[in-house]
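Engineer: Structure for this input, please:
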Amino acid sequence: MSKIAFILLTHKDPEAVIRQAETLTSTGDFVSIHFDARAKAADFARIERALAGNPSVTFARRRRKCGWGEWSLVDATLEAVKAAAGAFPLATHFYMLSGDCMQIKTAEFAHRFLDAEDVDYIESFDFFASDWIKTGIREERLHYRHFFNERTQKKWFYRSLDWQQRLGLSRPVPPGLRVMIGSQWWCLRRETIERVLAFCHDRPDVMRFFRTTWIPDETFFQTIVRHVTPDAQIRTRTLTFLMFTDYGLPVTFYNDHYDLLLSQNYLFARKISPDATVMKERLFDLWAQTGVGFRISNEGRALFHFLTGRGRIGRRFAPRFWETESSLGRDRTLMVLVCKKWHVAKRLVAQIRSETAIPAVEYLFSEDSAMPDLGGIERTVAKRNRHRRALLRMLFDYFDSDRLLICVDPADFELLRDFTGDRAVTRVLEIECDFDDAYLIGHARRIGLAAENTPDDVVRPLLTTIRYDLKFESDRMVDADFPMFARMSQHADAARNAAALARFLGVDTEVARRVLSLDYLFAD
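Structural biologist: Here you go, the predicted structure:
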């Protein structure tokens, strides 16, 4: 069975370091600690005294003064790795952690996970070909020497870079080296660690090169592992769950994220807030438990992007406005029925078909609904959206009618704007429905925001945001001031709904009443 040597890089909170080391070693694993030399000597002494009697804990022989983005972080990691490799000959895996990381699975689960495949886990993407770097300098990280810290010596950092560029002092990557990049939170097998250390000894030119690169903790191990381990034995992923904001800052997790973290397909998570004391206690206790089952739904990143992407009235990255094709026809009438609850709209369409001669097609731009053969343009949803106006013109011709009714989800606002801008007469009718918690949870699963096995406790805190999102979709239709817009409501009286429907369909009120005679129209 696997035994893990945790490489713990930390610089604060000695009590938390002691607790984490005691917890991780309580199940037969090991811990090698590098405590930043910039930290208080008294704090390090406190850690040494508390863990002196624990044979499963060792310390880096030399402590480094670490700075973000500097070689010192890699140097500190190598010191802790060397100490672990020498002190723990039974360790089969070496797992990189920081003081902000915490376990989100049991030791039993972690060992079983590592035993399942004889591979290394490390993000390693091609430095020059991938888009892993989102902001800041790119090639300059490697091709120029960095002697100053961009965070603490910004002026000198960029002045040095500018001078080197002016003087043409760029340097090549060492021969035979393909530079890779990825997260610094890895888990490597013992044989890989031994090959990495041997590589470091045999290639002093590579060591010199990385010592003056910028943010080498994202490139050093990621590069060398690819050179000493076959690609088939590498899983290009981290086992530590982490996310970043739009500004490149790590997302911090708090007490109410406990269930969310446990449902992710990872062994550890960072970064855990120091104030999340309740969750930290629960996670400490979790590690030694046995027989715990985990429902892995892995929706964490989707939830985060959903939450941070909502609430912005001028939403960024809106869908492209579709190219303007030929008009649907000045003498034609397009009726767009908009409803979030598709089953409600489909019931109403069935009634419309039975009481009128208006041809109708349900949600043709959202699902593979049955459609007549139109020469192939109708075969996929993507193709329908790409040629939307051409598709509707063909449907008008197919039904030999100057009227056509279609159903659209309110999320497809660009469709509405496109059609209401056409020379044809376009009428829009929104069906306003109630959304209880059960429906919203189901909606989150249908759109991929949560998996089928995501616990309700994970999804439930999002319901307010989802409910607001649906209201936003409804409100922007009103704000768009479409030429002909009407609304039916689940709570409106029959007379008002009949009047709105009659106006939308262009029929008399009696016909509209017969259409609405279905007593279970709004039932879920």
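Engineer: C-alpha from now on. contacts and neighbour counts both.
Structural biologist: Will do.
Engineer: Centroid-nearest residue for this structure?
Structural biologist: In the chain, the residue lying closest to the centroid (C-alpha atoms, centre = their mean) is R301, at 2.5 Å.
Engineer: hang on, it packs against M243?
Structural biologist: Yes. The pair R301 and M243 passes the contact test of C-alpha atoms under 8 Å, sitting 7.1 Å apart.
Engineer: I have a second one here; can you model it like the first so I can compare?
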Amino acid sequence: MARIAFILLCHKDPEAIISQAERLTAAGDYMSIHFDARANPDHFRQIKEALQDNPNVTFARKRIKCGWGEWSLVQATLNAIDAALVAFPSATHFYMLSGDCMAIKSAQYSHDFLDDNDRDFIESFDFFDSDWIKTGMKEGRLIYRHFFNERTQPKRYYGALNLQKKLGLEREIPQDLQIQIGSQWWCLRRRTIEWIMDFTRARKDVMRFFRTTWIPDETFFQTLVRHIVPEEEIESRTLTFLMFSDYGMPVTFYNDHYDLLLSQDFLFARKISPEARELKARLGALYAAEGVEFKISNEGRSLYKFLTGRGRIGRRFGMRFWETESSLGRERELLIVVCKKWHVAKRLLEQIRKATDIPAIEYLFNEESTPLPDLGGIQKTIGKRHRHRRALMRMLFDYYSTDRLIICLDPGALDLLQDFCGDRSTTKLLEVEVEFSDDFLVGHATRIGLAGEQTPPETLERLLPTIRHDMAFETDRIRDANFANHHRIRESGRTEENASEVAQFLAISEDKAQEIVGIDYLFAD
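Structural biologist: Predicted coordinates:
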């Protein structure tokens, strides 16, 4: 059976560290602790005294002062690993943790998972070809030597860096290494750890190189694992659930995140708020529990993105540069059907095609698979369609040799509605007001990744009001925009009322409009 040696780097909150060590070792696992030599010495004494009689806890023999972005973090990790290898010969896996991490599965589940998955879990993406680094310096992390800390000694850091650039003091990367990058929260098998430690003793040139790279905790283990372990034995992901905000800050979890955390396909989570005492207590009890079944839905990241993105949707303050010189044409008429239930809008368009000769295209800005003619590549992806929206629409008018064209849009596409309604062409909207059952909302949440088949009912109960409110919010934004030529049909409306609106929207007779809206399955789910 798997037995885990946790490698814990920490620098504060001794009570939490003691609790974490006691909790994890009580299930038969081990822990090797490196407490930052820069931190409060009284805190370290407190930790050592509390854990000195625990045979499953050891400490790094040499403590060093750690700094963000420095080699010191990697050296501290190696020191803790070295102590764990000696103290815990029965450990099968080594798992990197911080003091802010907590288990979100039971020890039984974690051990079974590792027994069933004989591989190393570590994020490792090609340093140069991947987009893992979003902003800031990239190649310069490696080819220049970094002797100072950017945060604590910015003048010296940038002075040394600029001097190297001026003098052309670039260095070569060790030729036999393909530099990788990824999260520092890994879980590696004992054999892999032993290979890494042997490598560090044999390859002094590689050690000298990494000691002066910037943020080596994101590259050192990631590169070495790829170098010494067969690719098929590596899964390029972390087993620690963590998220980052749009500003690059770690997302913190609180008491009401318990169910969400348990449903993620991870063994630990970071970061748990120090104030989340109830969450910590529940997760602490969970690790020692037996026979717990976990329903994995894995919707955490998409749900976070959905909830945090509400306040920024549609906030544009000017036209894109590619739109300033373009227009669909003053003589043209664009007819837009706006509906959240795409299948309802598609049925409506099918009826319109039967009753009129107006070309009608479904959700071309929402669905990649929408059938479109070959327009030279501009139509190939959703991204291109959005970037060149007016050019695309002009080409479609020309392709169909028409001055009238119908398209469908999701109510969430307010920026598209504003663009098209602000054009010199005539734009008409037909908003299709539909009703949303709980079953439909659950299906919608599954389709867009907010929930999965295994999402607990309690999570769905909290999620459904948010989704329903979000759909109402989209409708309110459209109403608040006060678009001209705005027509509306309702699922709850009488056929005569809906036909009148459709007749005005399409400029057809009410008899033809009756044929279009008169089908009894128009609004059916």
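Engineer: coming back round to it: which residues touch the residue nearest to the centre of the first structure?
Structural biologist: Residues near R301 of the first structure by C-alpha atoms under 8 Å, 6 or more residues apart in numbering: M243.
Engineer: Which of the three states applies to it?
Structural biologist: Recorded secondary structure, R301 of the first structure: helix (DSSP: H, G, I helix; E, B strand; the rest coil).
Engineer: how much space is there between it and Q264 of the first structure?
Structural biologist: Computed with C-alpha to C-alpha, to the nearest Å, the distance linking R301 of the first structure and Q264 of the first structure is 9 Å.
Engineer: now the helices for the stretch 401-524 of the first structure?
Structural biologist: 413-420, 437-446, 456-459, 463-479, 494-505, 509-515 (DSSP state H, counting those that start in this stretch).
Engineer: wait, which of those is closest to A107 of the first structure?
Structural biologist: helix 456-459 (23.0 Å; C-alpha to C-alpha).
Engineer: With the second structure overlaid, how far apart is that closest one on average?
Structural biologist: By mean C-alpha distance after the TM-score superposition for the first structure, the fitted helix 456-459 of the first structure averages 3.5 Å away from its aligned residues in the second structure.
Engineer: who touches that helix?
Structural biologist: In contact with helix 456-459 of the first structure (C-alpha under 8 Å, 6+ apart) are residues 259-260, 441, 444, 450.
Engineer: Go through it and flag the buried ones.
Structural biologist: Neighbour-count burial for helix 456-459 of the first structure, with 16 or more other C-alpha atoms under 10 Å as criterion, is recorded at 458-459.
Engineer: can you check stretch 294-303 of the second structure too?
Structural biologist: 294, 296-300, 303.
Engineer: Then stretch 41-58 of the first structure?
Structural biologist: With burial defined by 16+ other C-alpha under 10 Å, the residues of stretch 41-58 of the first structure counted as buried are 44, 47-48, 51, 56-58.
Engineer: Looking at the helices of the stretch 401-524 of the first structure, which is nearest to D36 of the first structure?
Structural biologist: Here helix 456-459 is closest among the helices of the stretch 401-524 of the first structure (C-alpha to C-alpha), at 36.4 Å.
Engineer: on that earlier part again, using CSV, lay out the contacts of helix 456-459 of the first structure together with distance to D412 of the first structure.
Structural biologist: Compiled in CSV, those are given as follows (distance: C-alpha to C-alpha, whole Å):
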residue, distance to D412 of the first structure
D259, 32
L260, 29
I441, 21
A444, 17
A450, 21
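Engineer: Ranking by neighbours, what's the top pick from those?
Structural biologist: Within those, A450 tops the neighbour count with 23 neighbours, counted by other C-alpha atoms under 10 Å.
Engineer: Return the residues in contact with it.
Structural biologist: 297, 299, 302-303, 444, 459.
Engineer: rerun at 6 Å
Structural biologist: If a contact means C-alpha atoms under 6 Å, 6 or more residues apart in numbering, then A450 of the first structure has 299, 444 as its contacts.
Engineer: Residue in the second structure paired with it?
Structural biologist: Matched to the second structure by TM-score structural alignment, A450 of the first structure sits across from A451.
Engineer: From A269 of the second structure, how far off is its match?
Structural biologist: With C-alpha to C-alpha as the criterion, A451 of the second structure and A269 of the second structure are 19 Å apart.
Engineer: Looks to me like L9 of the second structure is in a strand.
Structural biologist: Yes. Under three-state DSSP, L9 of the second structure falls within a strand.
Engineer: Quick check: F148 of the second structure touching K155?
Structural biologist: No. Between F148 of the second structure and K155 there is no contact under C-alpha atoms under 6 Å: 9.2 Å.
Engineer: ok, these two, which is more surrounded?
Structural biologist: Shown here are F148 of the second structure and K155; by other C-alpha under 10 Å, F148 has more neighbours (21 against 13).
Engineer: show me what contacts that one?
Structural biologist: Y157.
Engineer: Spatially nearest residue to H93 of the first structure, not counting backbone neighbours?
Structural biologist: R189 (4.3 Å; C-alpha to C-alpha, 6 or more residues apart in numbering).
Engineer: Any figure for the gap between the one you found and K3 of the first structure?
Structural biologist: From R189 of the first structure to K3 of the first structure the distance is 10 Å (C-alpha to C-alpha).
Engineer: okay, and the common contacts of the two?
Structural biologist: T92.
Engineer: what residue of the first structure matches up with F253 of the second structure?
Structural biologist: So, by TM-score structural alignment, F253 of the second structure is matched to F253.
Engineer: What distance do you get for its match to Q184 of the first structure?
Structural biologist: Taking C-alpha to C-alpha, one finds F253 of the first structure at 19 Å from Q184 of the first structure.
Engineer: same question, L516 of the first structure
Structural biologist: Counting by C-alpha to C-alpha, the gap from L516 of the first structure to Q184 of the first structure is 61 Å.
Engineer: Please list all residues in contact with F157 of the first structure.
Structural biologist: With C-alpha under 6 Å, 6+ apart, F157 of the first structure has these contacts: 148, 150.
Engineer: Pretty sure it sits in a strand.
Structural biologist: No. Counting by three-state DSSP, F157 of the first structure falls outside a strand, being helix.
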